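>>> attaching a predicted model along with its sequence, questions to come.
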Amino acid sequence: MKLTASYIREENKKRNRDLRQEEDQYNPYIGAGSNTVERTPLRISDLPIPLFYAPKEMLCHDLIKSLEKEGSIFAYLQKLNIPPQKENVRKIIIAVEKIRIKTDFEYTAASYFKIKPKPKKDPFTGQDIVIEGDIPFILNRGQRKLLKVLESFRLRRKSIRIILLKARQWGGSTLVQLYMAWMQLFHHRQWNSTICAHVENTARIVKGMYTKILKYIPVELVDNVNYLMMRPYEKSAKTSIIEGPDCRITIGSAEKPDGVRGEDTVMAHCTEIGIWKVTKGKTPEDILNSVTSGIPMVADSIVVYESTAKGVGNLFHREWLRAKSGENNMTPVFISWFDIENNAVKIDNVIDFINSMTDYEYNLWEKGATLEQINWYRNKSKEYPNEWGMRQEFPSDDIEAFQSSGKRKFDIYQVQNMRKFNKEPLFYATVESTLLLKECDDSDKQKEFLKNSFIKKLEGVPNKEDNLLKVWALPTKEYIRRRYVVSVDIGGKSDKADWSVITVFDRKYMTEIGGVPEKVAQWRGHIDHDLLAWLAAMIATIYDNALLVFESNTFETEKTEGQHFEYILDELGGAYDNLYCRNSAQRIKENLPPKWGFHTGESSKTMIMDNMTKMLREEGYYERDLECCNEMDQYEIKEDGKLGAIEGCHDDILMSTAIGVYVCYDFKYFPMPEIYIPYEHKNHNKQPKIRNESTF
């Protein structure tokens, strides 16, 4: 039930008051309004700022403790019998300033780091704010949110490992880079860093911030240096050195990865990973590993992966999901578009605006956005030809950020919910037999070939998963009829063709009320079609002679469906007879020719994908494979109404899965699984005794 317009108007006033108060109260010079670190009021009457909110870390220094106790520099010097002359007072002021610089990043940034301003509007009046020249680096709301995470690691003396998913245009790269500069200038000597972007020019721009800030930092505030200057390191075009702290800065790009290996590096900023491309001989994973693998897990070491989302299935998306599930050592940080103060536009008639809000805009309100922010979003979205482009660049949550298509077939949040069932396989394997297929020249020998099939476990995780079987669960010796389904989507033989995919479903849990099937194994690869047929039959044999379902559409060649299945059936040669047939048993008895396999024409494809929509909504099966969820996110309704993967992506795993799930629930053809008692275990002479209620 939607809220009334008058209630939303009053609540919006409160939200705006809170935001304005937050901005009005924020003052990094006195530490007011900061929530990034714990602070305590510190009063020393003759400091340039006699009262400010100091980080608790600052109060741990002996000098600060003594000055706070005495209340002034004058009283402190008198107690030490030091003449309170101007020069002596100045030395104490500089000593206090050095301590604050090392413990209060927000103060340091505002006082000594200068940046180029970006065009902006006042979010409450809508007026343009024109600023000329460099300005102090005063952190905005999104930057403070990120700084809080950075400082939480530093103050616990932990290595900093962050993956940052962000909306555009709020200065995330600026904060990361200047935080690293803060470490190099005020905390450590020889604390080398690497900046790796998608293109080298971006890395140069990021590095250019250093040159600017060095101009404004008084040398006397940096420990044990006489001057600050940046120059090329040993005539290198990509590596510079800050003379004084003796820290090197190396830049590189994913397009030209040579020279960005993280040797003797303790900090790395990897930016816009979502658009890193495969280069000659190197994948994005290779480049990332070369930059970060040598960085030690020590206090103040830093690795930041940072990007706007660029679809699913890429390196950044995979690392984000791993971070959210705790599978890597990165901490996920998300910055939404309404964490950015500049993203707001004044509204002339609030009630009219509320009455014109769409369901999606109402959802933004529910997530905490103000009406002025929603108005900005409405106007900004007009610059984009489709909704998904806007939502990728300016997401309201991390799930929305990774959507890859404007006409998604599957709800993004339902796909995200299905990901909770994803698991790494127990192991990878090949499928083999103790007999050689080429020596089995009749159906009896071919049956023996299938009966002697087995799964051969591979040790460790292979570099490439192609042409291998992922195993989440092995078949077990349980007396369940109609337990397993094996579905096969037939692809091409060349490396650039569609994949062939074999998927195994276990219907064991369906013997219980409310139970659903589970994906327990999956093979994907490029293979000759005759070998694919035998491989699928081998896997089906291993999994308790499973119902074997071949997708029966035309495939890489121009063969018709009938020719294709005559070929498949001829290859199997009667050795495996538990094949899916679209005809009912009654129609076959009526001497109608059998229609083997599952035909995926446009109508049947729509049917099984509609069924998948229902399965996602109702958690109708357990999806173990991450890549299948990625393909769901890449599956769309085309302009002509047809279904398929977005350009450049695949849907083969999804297709095999959708067919298998549909058949698992096709009770008219394949009845529910059932537990049975083998004949040899039955006692035909005695009735079972009822011993207690549980036995009954």
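Alright, I've got the coordinates. Numbers count the residues shown, from 1 in each chain.
>>> C-alpha from now on. contacts and neighbour counts both.
Noted.
>>> quick one, helices of the stretch 451-600 of the chain?
Using DSSP state H, counting those that start in this stretch, the helices found in the stretch 451-600 of the chain span residues 529-542, 561-572, 585-589.
>>> over to the stretch 151-300 of the chain?
172-186, 200-214, 284-292.
>>> check contacts around the nearest residue to Lys451 once chain neighbours are set aside.
Residue nearest to Lys451 in three dimensions, not counting chain neighbours: Thr541, with 6.7 Å by Cα to Cα, 6 or more residues apart in numbering. Applying Cα atoms under 8 Å, 6 or more residues apart in numbering to Thr541 gives the contacts 450-451, 453.
>>> just give me the closest of the residues you listed to Arg43.
Closest approach to Arg43 among the contacts of Thr541 (Cα to Cα): Ser453, at 79.7 Å.
>>> burial of the closest one, as a residue count?
20 (other Cα atoms under 10 Å).
>>> and it, how close does it get to Leu547?
For Ser453, the distance to Leu547 (Cα to Cα, to the nearest Å) stands at 17 Å.
>>> what of Gln190?
Distance, Gln190 to Leu547, by Cα to Cα: 64 Å.
>>> centre of the chain to the helix or strand in which Arg378 is found, how far?
Taking DSSP states H and E as the criterion, the element that holds Arg378 is helix 371-381. Here helix 371-381 is found 26 Å from its chain centre; the criterion is Cα atoms, centre = their mean, to the nearest Å.
>>> and here's the other structure:
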Amino acid sequence: MAELTPAAREVRRRLLHDYRYYAAKSLVIRAKNAQIVPLKLNAAQQILQDAIEEELASRGYVRIIILKGRQQGLSTHVGGYLYFNVSQKEARKAMVITHHSDSTRALFDMTKRYHDNVPAILRPSTKYSSRKELSFDRLDSSYTVATAGGDQAGRGETITDLHASELAFWKASKARELWNGLYQAVPETPGTNVFVESTANGVSGLFYELWKGAVEGTNGFRAVFIPWFLQPEYRSAVPEGFERTPDEEELVIKYNLDDEQLQWRRIRIAQNGLDLFRQEYPCYPEEAFLTTGRPVFNPETIYGMMEDAKDTKPHSRLALEGHPEIGFEWNKHSRGELEVFEPHDPSESYYIGADVGLGVRNGDWSVATVMDSRKRVVARYRAQVDPDYYAYVLNELGLFYNEARIIVENNNHGILTCNRLGKDLAYPDFYIEEVLDKTTDKITERLGFYVSVKTKPLIIDQLRADLRNNELSITDEVILRELSTYIVNESGAMEAEEGCHDDCVMSLALCNFIHEGYFEPIPADDDWYVEAI
């Protein structure tokens, strides 16, 4: 083979190290107009490539999580970048995991198109090619695709390039185990790449947690989000008589949108509705997360509370120490189950709502929410304790909070908690239901509150109305997170999203149900009395 000229050597060097140059000169894609064209990076892809290059410059490897909108070409970009690496370098193993078999095939077909159309001088020797893998024998590198929930992909292997696609839609029961296995297979060494990309799917789950950790700078990932209005093609001709709505005027002020972009937005909203538009074409990350699913509580209200609570830390944490025979005492403890958000006030009136868990590991939680007279959540107890012991916890919690009025769910194992608290411990201010005995036609008393298909909507709808009217003040992120993942399922029932809990929601709803409301005192000075006379 003839020796390369200096100019040719420089071209080859750029093809090896400069992905932007390599993509435009070597890769082809099927464009939106159904034409096969060179991969010239669009605005969104340029932003992603900037983030990749910043990662490489700062620490030598890439860890990026992408919250994406619709048809921005970010999956295409990641696929091209992985092929760029494995087809030119030795001992690389790329693994792509998607949420659905159709997506798996689509991403592999895209990579196969790269491979089939790359210039011959850049196409590596191929040992074999299947519907799931490209293997390059001389480089000892490979590119493999798989579907989440299938075989334990990545187990026992060392992966250099990982692409977790649509992570928010991986099956919740298997997502964490699969992700942990894959992520642990990628060494934290120079040249390795991990990309997580997905559209949003509610304020819960693995993808949301990874995104939140990246934004907060706690998990080692760089967060990348590109709003829809950076796409130059997202414009439509403006008709005569076009006038902006108040909401559109706000968008113009915030994001400097023009009328062509607003008209394009109007058309998409008319076709699919505002909620779907916000999910698929978000202006900011939280908009995408908050408009997915079928939330019971207003997402914007909950998100506003989350923003207000972001910098709020618990006043203290307390643990209940002692034994029934010798007595109990609340003591400060860094890992105490009782998180206190406001200092205790000896003159205040308090209310406690309690949801009872079974007390087993990996099960539901026993939660007690404490409100003051102004409907501020001042404390929250959350632990996995036995139902009988939970009665002692509630007794001590109520006494600590000035003999607070307590309401306890009496379903299933909650019956034991209610009997122990109301009868054995004789708590002084315990909620008792009056129930009509249909057999004797007499009114009987029942300790606690029975949550049924009839009574659950009563307390949840009251909580929903009071939250909408801004009557509650909540700075507890655990409660707010559960409120955000409390949904209406396909059968119309209200419950926690799969993989989430609703113990805090039920505890809060019960507490709100027995709250007598807050009355602002009217100051009365001498002038008031003169006017009254």
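Perfect, thanks for sending it. This structure is a prediction, so every number in the text was calculated from the model and none was measured.
>>> returning to what we had before: for the contacts of Thr541 of structure 1, which one is nearest Asn578 of structure 1?
Leu450 (12.8 Å).
>>> is it true that the closest one lies in a strand?
No. Leu450 of structure 1: not assigned to a strand; according to DSSP: H, G, I helix; E, B strand; the rest coil it is helix.
>>> you'd agree it is up against Glu432?
No. Contact criterion Cα atoms under 8 Å: Leu450 of structure 1 and Glu432 do not qualify, at 9.3 Å.
>>> same drill for these two, tell me which one is more crowded.
Ranked by neighbour count (other Cα under 10 Å), Leu450 of structure 1 and Glu432 place Leu450 first, with 25 against 17.
>>> now for the aligned residue in structure 2 for Arg189 of structure 1: which residues touch it?
The alignment partner of Arg189 of structure 1 in structure 2, by TM-score structural alignment, is Glu90. Neighbouring residues of Glu90 of structure 2 by Cα under 8 Å, 6+ apart: 139-141.
>>> gap between the two ends of stretch 232-245 of structure 1?
With Cα to Cα as the measure, stretch 232-245 of structure 1 spans 15 Å from end to end.
>>> now the strands for the stretch 151-300 of structure 2?
Read by DSSP state E, counting those that start in this stretch, the stretch 151-300 of structure 2 holds these strands, from start to end of the chain: 161-165, 193-198, 222-225.
>>> can you put those strands in JSON lines and add distance to Ala8 of structure 2 and mean neighbour count?
Shown next, in JSON lines, are the strands of the stretch 151-300 of structure 2 (distance: least, Cα to Cα, whole Å; neighbours: other Cα atoms under 10 Å):
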{"stretch": "strand 161-165", "distance to Ala8 of structure 2": "29", "mean neighbour count": "25"}
{"stretch": "strand 193-198", "distance to Ala8 of structure 2": "29", "mean neighbour count": "24"}
{"stretch": "strand 222-225", "distance to Ala8 of structure 2": "35", "mean neighbour count": "19"}
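>>> to Lys171 of structure 2, which of the ones you listed lies closest?
Per Cα to Cα, nearest to Lys171 of structure 2 of the strands of the stretch 151-300 of structure 2: strand 161-165, 12.6 Å.
>>> mean shift of the closest one relative to structure 1?
Compared with structure 1 after fitting, strand 161-165 of structure 2 has a mean deviation of 0.6 Å; criterion: mean Cα distance after the TM-score superposition for structure 1.
>>> what range does that strand cover in structure 1?
Counting by TM-score structural alignment, strand 161-165 of structure 2 sits on residues 267-271 of structure 1.
>>> same thing with stretch 175-189 of structure 2?
Using TM-score structural alignment, stretch 175-189 of structure 2 pairs with 284-298 in structure 1.
>>> for the matching stretch, how far is the first residue from the last?
Length of stretch 284-298 of structure 1, first residue to last, Cα to Cα: 25 Å.
>>> gap between it and the chain center?
Chain-centre distance of stretch 284-298 of structure 1: 18 Å, with Cα atoms, centre = their mean.
>>> same check on stretch 247-254 of structure 1?
25 Å.
>>> over to stretch 498-512 of structure 2?
How far stretch 498-512 of structure 2 lies from its chain's middle: 17 Å, per Cα atoms, centre = their mean.
>>> for the match of stretch 175-189 of structure 2, give me every contacting residue.
158-159, 194, 196, 254, 257, 260-268, 270, 276-278, 301, 303, 315.
>>> narrow these to those that are buried.
Buried by 16 or more other Cα atoms under 10 Å: 158-159, 194, 196, 254, 257, 260-263, 265-268, 270, 276-277, 301, 303, 315, out of the contacts of stretch 284-298 of structure 1.
>>> circling back to that earlier point, which one, of the helices of the stretch 451-600 of structure 1, ends up nearest to Gln446 of structure 1?
Smallest distance to Gln446 of structure 1 across these (Cα to Cα): 8.0 Å, for helix 561-572.
>>> counting by contacts, list what that closest one packs against.
helix 529-542 (3 or more Cα pairs under 8 Å, 6 or more residues apart in numbering; DSSP states H and E).
>>> higher neighbour count, Gln190 and Leu547 of structure 1?
Taking neighbours as other Cα under 10 Å, Gln190 of structure 1 and Leu547 compare with Leu547 leading, 27 against 17.
>>> which one in structure 2 is aligned with that one?
For Leu547 of structure 1, the aligned position in structure 2 is Ala404, judged by TM-score structural alignment.
>>> look up how far Thr192 of structure 2 lies from Leu16 of structure 2.
Distance of Leu16 of structure 2 to Thr192 of structure 2, given as Cα to Cα: 16 Å.
>>> scratch that, Arg420 of structure 2 is what I was asking about
Distance of Arg420 of structure 2 to Thr192 of structure 2, computed by Cα to Cα: 58 Å.
>>> any idea what Ala8 of structure 2 aligns with in structure 1?
Aligned partner of Ala8 of structure 2 by TM-score structural alignment: Ile94.
>>> Three-state assignment for that match, please.
Put simply, Ile94 of structure 1 is helix when judged by three-state DSSP.
>>> and it, how many neighbours does it have?
Neighbours of Ile94 of structure 1 (other Cα under 10 Å): 14.
>>> now do the one 5 residues further on
Neighbour count of Ile99 of structure 1, defined by other Cα under 10 Å: 19.
>>> which stretch of helix or strand covers it?
Assigned by DSSP H and E, Ile99 of structure 1 falls in helix 86-103.
>>> same check on Leu147 of structure 1?
helix 141-155.
>>> give me the angle between that helix and helix 86-103.
Relative orientation of helix 141-155 of structure 1 and helix 86-103, computed by axes from the mean of the first three to the mean of the last three Cα atoms, to 10 degrees: 100 degrees.
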